[in-house]
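Asks: Predicted model, plus sequence, below.
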Amino acid sequence: MKKRHIALAALALIGVGAGSAVIIASPTVHKGAPGEMPELGRYGEFSVGTQEFTMELPDRVTFSKAAMVTGGIEPTERALKVRMYYPAAPNGQELVSYSHTMAPPDMEPVTLDYTGRAYEGAPVVADRTAYPLVIMSHGFNGWSTQFSNLAEHIASRGYVVASIDHADMQLEGLTDFLHSFAQVLASRSLDQRQVLAQILKRNATEDSGIFDAVNPEQVAVIGYSMGGYGALATAGGDYDYESGTFGAVPAEALDPVRAAGSQDAGIDAVIAFAPWGGQSDNRVWSADTLSKITVPVLIVAGNQDDVSNYEDGISWIFNSLSGADAHMLVFREARHNIVGNDFDLPEGAPFRAMEFVKEPVWRQDRINGINQHFVAAFLDLHLKGDADKAAYLNVPTSNANEGQWDVSTGEQLNGKMAGSNETEHWRGFQRRWALGLDMLQKPAGE
């Protein structure tokens, strides 16, 4: 292999003349990530620890299937597991092992076992400043470690991440689906707000450990699908309660949501992956309610999303964010699963399981590297105030395919990523590797 590489280099030199070509004869190796990952998609400087906590959420209500027709609510105790990720100083702890069993109706259960890059129970790194907090919220019938790769990546770059397991009601049939979905409509944003409140309460009272490591003045929320539906509301975009979508939810169950929506949750930035709720047949906001969001927003979507509906739903949300500086990253030819771990499904797993976690065109690991790149840029810019990261988001051409990066004939860049000198190419991507993407940008007031 080495001899062949040198021969190719020599051929390039002979063809164009030694004075006009630059050949690097050794491959670029990027620790912690494949060489194709864009710059900020690579693991950060910190080792990562993880621990799971159970958080009690007060004053919650629920409702029965019958109450969806007749009305009425019941007080309930709600406790959710929250998986925390944070910069750590491991001292002998093992890498965390995750396991989740998918069991949709009429499908044999499929168990996903996967190892993370975080150390279970490792202590928070010492001699530190407080780290920004990121709340993560999964989609309908998802789970807290479904995006563990993204959570670990964020934490490695100097953040505390709290990934909620919303414990959506399991499904046995159509009536269970409708009941569970109605419960999610009434609970997603409340879960996010109350978990955030629990963390900030412990931050104010504890003088060591994970919760003490949080900077309460720097908070973002990340949500996928129904998590995005909740995240936009938590960030200030209260719902249009006259929407017919809420017709299956007893009016009394929406009262706590209304009350919470009138309160500032203290969110400084929001990232919504494939957010649900914008499509005209299930629209839960008006343009006026979404205009109330004034913090920066990053939306990530596939332009073939047929769940949240890219054209009629996600794009409408983006265009309605008139009060916010907004970006929308679009994976062309992608559908709904544009975030999530690159799971190895067990042999013989039903196609339905694959359809829940995989994309039909894009490789999941490639999606993840790109997501990590832009999430890091967005959070560093808007939570840490790193103005240099704006160049990664404010791309020179909205269609990545149209980026320009001139090189000499035969010049081998060998994995070099676009920096400040490559002003016509998407920052942080290798030449010829920024493809299939669009970035839409809209300042507040438009």
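Replies: Right, received. Where do you want to start?
Asks: Going by C-alpha atoms from here, please, whenever you check contacts or count neighbours.
Replies: Noted.
Asks: can you pull out the helices in the protein?
Replies: 2-16, 67-70, 148-156, 174-205, 226-234, 251-261, 287-290, 315-320, 351-357, 364-382, 390-393 (DSSP state H).
Asks: Which residues are in contact with residue 154?
Replies: By C-alpha atoms under 8 Å, 6 or more residues apart in numbering, residue 154 lies in contact with 44, 160, 161, 372, 376.
Asks: ok, of those, which one's closest to residue 148?
Replies: residue 161 (10.1 Å; C-alpha to C-alpha).
Asks: my read: the closest one touches residue 52, true?
Replies: No - look at residue 161 against residue 52 with C-alpha atoms under 8 Å: they stay out of range, at 11.4 Å.
Asks: what residues do these two have in common as contacts?
Replies: residue 84.
Asks: Between those two, which has more neighbouring residues?
Replies: Taking other C-alpha atoms under 10 Å, residue 161 and residue 52 do not tie; residue 161 has more neighbours (30 against 15).
Asks: so what's the more buried one up against?
Replies: So residue 161 contacts 84, 85, 86, 133, 134, 135, 136, 151, 154, 155 (C-alpha under 8 Å, 6+ apart).
Asks: Please compare the first structure with the one that follows:
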Amino acid sequence: MRRLLALAAGLAVLAASACSAPAPPRADAPQAKPPGPATLPAPTSPRPVGTTALHLTDTSRPDPWDPDVDARELKVTLWYPTKQRDGQRAPYMTAKEAELLLKGSGIATAPYNTLSKTRTNAVKDADPSGRKLPLVVLSPGFTKPMSTLTSLAEDLASRGYVVAGIDHTYESYATTLSGGRVAECLACDSDTDPGFGTGLVQGRAADVSFVLDQLTSKWKHSDLIDRKRIAMVGQSIGGASAVAAMVKDPRIRAGIDMDGTTYARIPKSGLSRPFMFLGSQEHVPGGRDNSWDRDWKLLTGWKRWLVLSDAEHQSFTDIPVVADVLGLEPLPGMLPAARGAELTRTYVAAFLNQHLKSQRQPLLDKPSARYPEAKFCPAVCAHS
């Protein structure tokens, strides 16, 4: 588990030498012009996207990481369809969040505020458009802010979903709370403790249930959400948390785990709601991580297990998209950033369209010549 958490904790997974200092240029060598700000890929649908942030406090439970705090504070970022095309684009993250993320990840190949300049596609605080739309909860990897799944969130919103991304406080290098306070990663001091992963996903499941309570009844735009069409998608420990949240909360109709080792125990009676594993070679049947093998047998409803060839742990996030401006070089043979984003968006949207919008998706029935990287497990990918 330590190896997987360490992998999730560092942007440096993109290059074996990412954390080492680059060789100084020769005095007579021309200085390379630094790249401009990173730009997230445009959403697949032309429908404009709005975004806003909510600061919520769960007074029914203490914070699991800070014993001096008797309530759980959360930041929730919402993306949704809007009619507003013009307006200020939302910031990707603040300069302080960017600094703490790069410092925590050991990245010293770019100015610490670099990621705060990343260009997004969503209009800040735009008025939502629509009614009774399906809701997708997003949960990021350990140490990562929710912003690292922005590209996926924007794409889903453009397709007609309300997306609620949760920053699980004290579980990432930086979370900006109400009033501009910045919470750092207290959980990082405990990640080698026995039972850490199990406790983490249970805490996240509680976060999700609280957020669902707030969004479906107390949020001023709650009529935007169809309470009967809710799904959860997460990356790494966020994906593992999708299993935990579904076991705990029957309101979540479907879920996706993107490359996350699972910890929550599924009851022996099984989990009958639709679920999809979407991962890297780490998660082939009989591979290094056997948690998917264990849980596959307990998924008793509609299910898929897809492995993307040449993907790595961060291929399902924005990190490969912003790697260039950080001075990180991808490993040879790794899935290109744009292709990784396309595959992630395509298969996540197909799953959600089928199970929240009742739109049958043949893409999920068999391998596709258009997307040959996607191997259907457990049979085919075990031998590919």
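Replies: Good, I have the coordinates. All values reported here derive from a predicted model rather than from experimental measurement.
Asks: follow-up on the earlier one: filter the contacts of residue 161 of structure 1 to the buried ones?
Replies: Buried members of the contacts of residue 161 of structure 1, counted by 16 or more other C-alpha atoms under 10 Å: 84, 85, 86, 133, 134, 135, 136, 151, 154, 155.
Asks: Taking the residues you listed together, which two end up most distant?
Replies: Among those, 86 and 136 lie farthest apart (C-alpha to C-alpha), at 13.3 Å.
Asks: re the thing from before, mapped onto structure 2, which of the contacts of residue 161 of structure 1 hold?
Replies: With both residues aligned by TM-score structural alignment, their matches' C-alpha atoms under 8 Å, the contacts of the contacts of residue 161 of structure 1 that structure 2 also has are 84, 85, 86, 133, 134, 135, 136, 151, 154, 155.
Asks: Just give me the closest of those to residue 226 of structure 1.
Replies: residue 136 (11.6 Å).
Asks: Can you tell me how far that closest one is from residue 270 of structure 1?
Replies: 10 Å (C-alpha to C-alpha, to the nearest Å).
Asks: Same check on residue 217 of structure 1?
Replies: Taken as C-alpha to C-alpha, the span from residue 217 of structure 1 to residue 270 of structure 1 is 14 Å.
Asks: quick revisit: got TSV for the contacts of residue 154 of structure 1, with distance to residue 116 of structure 1 too?
Replies: What follows is those, written out as TSV (distance: C-alpha to C-alpha, whole Å):
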residue	distance to residue 116 of structure 1
44	15
160	16
161	15
372	16
376	19
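Asks: Spatially, which two of the residues you listed are the most separated?
Replies: Farthest pair in these, by C-alpha to C-alpha: 160 and 372, 15.4 Å.
Asks: Which one of the two is surrounded by more residues?
Replies: residue 160 (30 against 25).
Asks: wouldn't that one be in contact with residue 132 here?
Replies: Yes - if you go by C-alpha under 8 Å, residue 160 of structure 1 and residue 132 touch, sitting 6.2 Å apart.
Asks: anything in contact with each of those two?
Replies: residue 214.
Asks: any idea how far residue 254 of structure 1 is from residue 55 of structure 1?
Replies: Counting by C-alpha to C-alpha, the gap from residue 254 of structure 1 to residue 55 of structure 1 is 22 Å.
Asks: I misspoke; the intended subject was residue 48 of structure 1.
Replies: As judged by C-alpha to C-alpha, residue 48 of structure 1 and residue 55 of structure 1 stand 22 Å apart.
Asks: So for structure 2, the centremost residue is which one?
Replies: Computing the C-alpha centroid of structure 2 and ranking residues by C-alpha atoms, centre = their mean puts residue 140 first, at 3.7 Å.
Asks: All the strands of the stretch 201-350 of structure 1, residue numbers only.
Replies: 214-224, 269-273, 297-302, 326-331 (DSSP state E, counting those that start in this stretch).
Asks: residues contacting residue 76 of structure 1?
Replies: 59, 60, 61, 62.
Asks: switch the cut-off to 10 Å
Replies: Counting by C-alpha atoms under 10 Å, 6 or more residues apart in numbering, residue 76 of structure 1 touches 57, 58, 59, 60, 61, 62, 63.
Asks: got it, and residue 131 of structure 1?
Replies: 86-87, 155, 157-161, 210-219, 383-384.
Asks: From residue 275 of structure 2, how far out is the counterpart of it in structure 2?
Replies: Aligned by TM-score structural alignment, residue 131 of structure 1 pairs with residue 133 of structure 2. In this structure, residue 133 of structure 2 and residue 275 of structure 2 are 20 Å apart, going by C-alpha to C-alpha.
Asks: rewinding a little: so for residue 146 of structure 1, which of the strands of the stretch 201-350 of structure 1 sits nearest?
Replies: Closest among the strands of the stretch 201-350 of structure 1, using C-alpha to C-alpha: strand 214-224, at 10.5 Å.
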